[in-house]
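**Student:** Next come a sequence and a model predicted from it.
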Amino acid sequence: MLDISDSLFGRIEPMPRTFAYVRVSTTGQTTENQIQEIQAAGFHIEPRRIVTETISGSIAIARRRGFIRLMDKLEAGDVLIVTKLDRLGRDAIDVSTTVGKLEELGVRVHCLALGGVDLASSAGKMTMNVINAVAQFERDLLIERTQSGLKRARSEGKTLGRPARLNETRKQDVLKGLANGLSVSALARKFQTSRQTIMRVRDDSSRSVRP
């Protein structure tokens, strides 16, 4: 059967939903300026689709509750508006990861500080290429610093990894307690450690005295 609406007017596609994410760092600041900036740029967003959040920019985007709730609402075809790219992460790595996730969802991101450019457009992708390059540089620099720190620690004879819960003196006290008939659980409570740690001390001692 012929669908008249399709044949005469074409299939009507649903209008994309537009969201805004605005963030300030302290309660003494207001998100109103960002909302007005978005409206002045020609984006008219329903109040229920404006997600505001008061949280430090040093917090990773994955730990921002407001943004997490926003991600749960977004669907393919939606549009997300931010005033600045730093609203989408604490550094270049975080921003790059966030934009990548939004792109996978099929969400278009517009950044007013970049002239309102759609980050999925050719101009937007060029911008993201620069950001991704900076993010990769930051990753490489972090790895280099970590490796340098580990190398320096080894050269200074420092023990790497988690410190032992019980030093040698306390281990000897554990063995004395076991020899005096104290239970593993009682010793774990006394030394504020786990039963597994006490049993490991006991077992290591047993292995060391075997011929």
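**Tutor:** Perfect, thanks for sending it. Note that the structure is a prediction, hence the values are computed from the model and not measured.
**Student:** C-alpha only now, for contacts and for neighbours.
**Tutor:** Fine.
**Student:** Can you tell me the number of residues neighbouring I35?
**Tutor:** Other residues lying near I35 total 23 when counted by other CA atoms under 10 Å.
**Student:** try this one next to it:
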Amino acid sequence: MLIGYARVSTTGQDLTVQGEALRAAGCEQVYAEKKSGRQAADRLALNDAIKAARAGDIIVVTRLDRFARSTQDLHNLLATLEGKGVGFRCLAQAGVDTTTPTGKLTLAILGAVASFEADLRAERQAEGIARAKQEGRYKGRSASIDYAKVRKLHGQGISPTEIAGLLGIGRTSVYRALAA
């Protein structure tokens, strides 16, 4: 049986295209979630798909980065699948199919490249932030709590819990604003 797994990183993204592609590829079941891909252990739908898979089944994804974002996670997930006698296939990278020796080699190479790209992206982002800070353009996130408003409400006799509810902030933030 083919078991599909679809994932997007944020709640604003849509899973429809991946789900349709997996069903078109013959997946009888599709597990989907909106969750960051950095840690496979945190992805409940992926864990459910792996639990549901039986020897001879194949887990199918649309793209390799939907399955794993680090080489370590990729190898751990593949070892788990192999231990259960479950194959792995990727639609976008047609050569990735752990039921064949060539597919296993292709997967190892692509996994290393994906990890390398993620590291480069993080490095470029850190360099950009450092340069912006040096040029005085990077100020960080703007304040989300108006300390003056918190103190004003507290001065009117409103409790910290009520202030937190009114302003949509945590009670700890209210106490922090009052102490500042």
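**Tutor:** Received it, and whenever you're ready, just let me know what you need. These figures come from a predicted structure and were not determined experimentally.
**Student:** Give the helix, strand or coil label for A6 of structure 2.
**Tutor:** At A6 of structure 2 the chain is in strand, as set by DSSP: H, G, I helix; E, B strand; the rest coil.
**Student:** can you tell me the helix or strand for L150 of structure 1?
**Tutor:** Using DSSP states H and E, L150 of structure 1 maps to helix 122-155.
**Student:** Pull out the buried residues from that helix.
**Tutor:** Within helix 122-155 of structure 1, the residues scored as buried using 16 or more other CA atoms under 10 Å are G124, M128, I131, N132, V134, A135.
**Student:** So which residue is smack in the middle of structure 2?
**Tutor:** Nearest residue to the geometric centre of structure 2 (CA atoms, centre = their mean): S36, 0.9 Å.
**Student:** Mind checking what secondary structure that one has?
**Tutor:** Going by three-state DSSP: S36 of structure 2 is coil.
**Student:** same thing with L182 of structure 1?
**Tutor:** L182 of structure 1 ends up coil, using three-state DSSP.
**Student:** Can you give me the distance of it to K176 of structure 1?
**Tutor:** Here L182 of structure 1 is placed at a distance of 9 Å from K176 of structure 1 (CA to CA, to the nearest Å).
**Student:** helices and strands around the helix holding L150 of structure 1, which ones?
**Tutor:** The helices and strands touching helix 122-155 of structure 1, judged by 3 or more CA pairs under 8 Å, 6 or more residues apart in numbering; DSSP states H and E, are helix 92-105, strand 117-118.
**Student:** rerun that using 10 Å as the cut-off
**Tutor:** Here helix 122-155 of structure 1 touches helix 92-105, strand 108-111, strand 117-118, going by 3 or more CA pairs under 10 Å, 6 or more residues apart in numbering; DSSP states H and E.
**Student:** hang on, the earlier thing: reformat the buried residues of helix 122-155 of structure 1 as TSV; add distance to D72 of structure 1.
**Tutor:** As requested, the buried residues of helix 122-155 of structure 1 are exported to TSV (distance: CA to CA, whole Å):
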residue	distance to D72 of structure 1
G124	24
M128	24
I131	25
N132	25
V134	28
A135	26
